[in-house]
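A.B. asks: Give the three-dimensional model of this entry:
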Amino acid sequence: MRLLRSTDLALRVLMRLAVAGGSTPTTREVAEDMDVPYTHAAKVVADLTHRGLLTARRGRGGGLSLTEQGRTASVGALVRAYEGDGDVVDCEGATPCPLHTGCRLRGALRRAQEAFFAALDPVTVADVVSDPTGPLLLGLPTASRTPSADPPGERRP
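C.D. replies: Have a look, this model is predicted:
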């Protein structure tokens, strides 16, 4: 199973904010830290804010911070919310599978998908940033902690 980019980014944003300590990075700084386009990060941040997992304050002294609900959020519930509960394969789409009425594969894939979510259900955002991940996240060079020698819009090789 492969996660959508928005799912991956939502998890990484929450993880980044979970180790932010008292700092409140901006959406732009988080996007730079995660090496993703600002527009993608802004969309995910807006959704996470709507879900009550983080707060976003505008203006001077503003920035992003993780809420207690965000810290204790189930990774399984987050992945489910972003990925949806739909079937792994589309057996009845524009070109329906001729086996869809008697196929056992669809049910097996559905059970596997649910097992994947169930394995992530007890895991929280706080769990995934505990040692050794949290210190590794803190050790990464970030836009908010290190000046960049690269011109705006260019990426490092």
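A.B. asks: Please make it C-alpha for all contacts and neighbour counts, starting now.
C.D. replies: Noted.
A.B. asks: And the strands in the chain?
C.D. replies: 54-57, 63-66 (DSSP state E).
A.B. asks: closest to Ala108 out of the ones you listed?
C.D. replies: Smallest distance to Ala108 across the strands of the chain (Cα to Cα): 36.0 Å, for strand 54-57.
A.B. asks: this one as well, want them side by side:
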Amino acid sequence: MRINSFSDVSLRLLMVLCSAPEGELSTTRDLAEQVGTPYNHVSKAVLKLRQMGLVEAIRGRTGGVRISPAGKATTVGQVLRVLDDHQDAAECRTEMGECPLAHNCGLRGVLNHARESFYVSLDNVTIYSLARKTNDGPVPVMLSTTRPG
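C.D. replies: Predicted coordinates:
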């Protein structure tokens, strides 16, 4: 399975926020730098994570973003279910239109079941458990889409 880039950025943000000292606020610009992602993308992710109740955003000159209690308890599977674009795993169209097997094909259902199994396998992994804690503050987290050689 492959997650979309928005989900990737959102998970990285949650891990960085979990690694911050308790109650510490981070600016969106600082977070963008820490996760190596453009500010606009991080801003959109923070907005969505706030709507999901996973982060708290405090406005103003001394404001910033921090992980919420719900964010500490949430699992990777729960986050991905909301953020994934939920398109069918199989492309059921051809250059000439709808796939001729669309009505008698079991592939779409099997692949969608596999995606749900992927999420279920991540339901036991909290974001908080993935964050690296140090005494020096946040640790930049880099997710890779390439396999180790």
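A.B. asks: How alike are these chains, TM-score-wise?
C.D. replies: The TM-score (TM-score structural alignment, normalised by the length of the second structure) is 0.82; 137 aligned residues with a Cα RMSD of 2.1 Å.
A.B. asks: ok, back up a step: dump the strands of the first structure into TSV; add mean neighbour count and distance to Ala41 of the first structure as well.
C.D. replies: What follows is the strands of the first structure, written out as TSV (neighbours: other Cα atoms under 10 Å; distance: least, Cα to Cα, whole Å):
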stretch	mean neighbour count	distance to Ala41 of the first structure
strand 54-57	18	13
strand 63-66	22	12
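A.B. asks: So Val128 of the first structure versus Arg2 of the first structure, what's the distance?
C.D. replies: As defined by Cα to Cα, to the nearest Å, Val128 of the first structure lies at a distance of 19 Å from Arg2 of the first structure.
A.B. asks: Show me which helix runs longest in the first structure.
C.D. replies: helix 105-120 (DSSP state H).
A.B. asks: What residues of that helix count as buried?
C.D. replies: Across helix 105-120 of the first structure, burial judged by 16 or more other Cα atoms under 10 Å covers 106, 110, 113, 117, 120.
A.B. asks: Give the equivalent position in the second structure for the second one.
C.D. replies: I take that to be Arg110 of the first structure. Structural alignment (TM-score structural alignment) places Arg110 of the first structure against Asn112 in the second structure.
A.B. asks: Quick check, its match in contact with Ala89.
C.D. replies: Yes: the pair Asn112 of the second structure / Ala89 is scored as a contact, 6.2 Å apart, by Cα atoms under 8 Å.
A.B. asks: contacting residues around the closest residue to Phe117 of the first structure other than its chain neighbours?
C.D. replies: Nearest residue to Phe117 of the first structure, sequence neighbours excluded (Cα to Cα, 6 or more residues apart in numbering): Gly76, at 5.1 Å. Gly76 of the first structure is in contact with 117-123, counting by Cα atoms under 8 Å, 6 or more residues apart in numbering.
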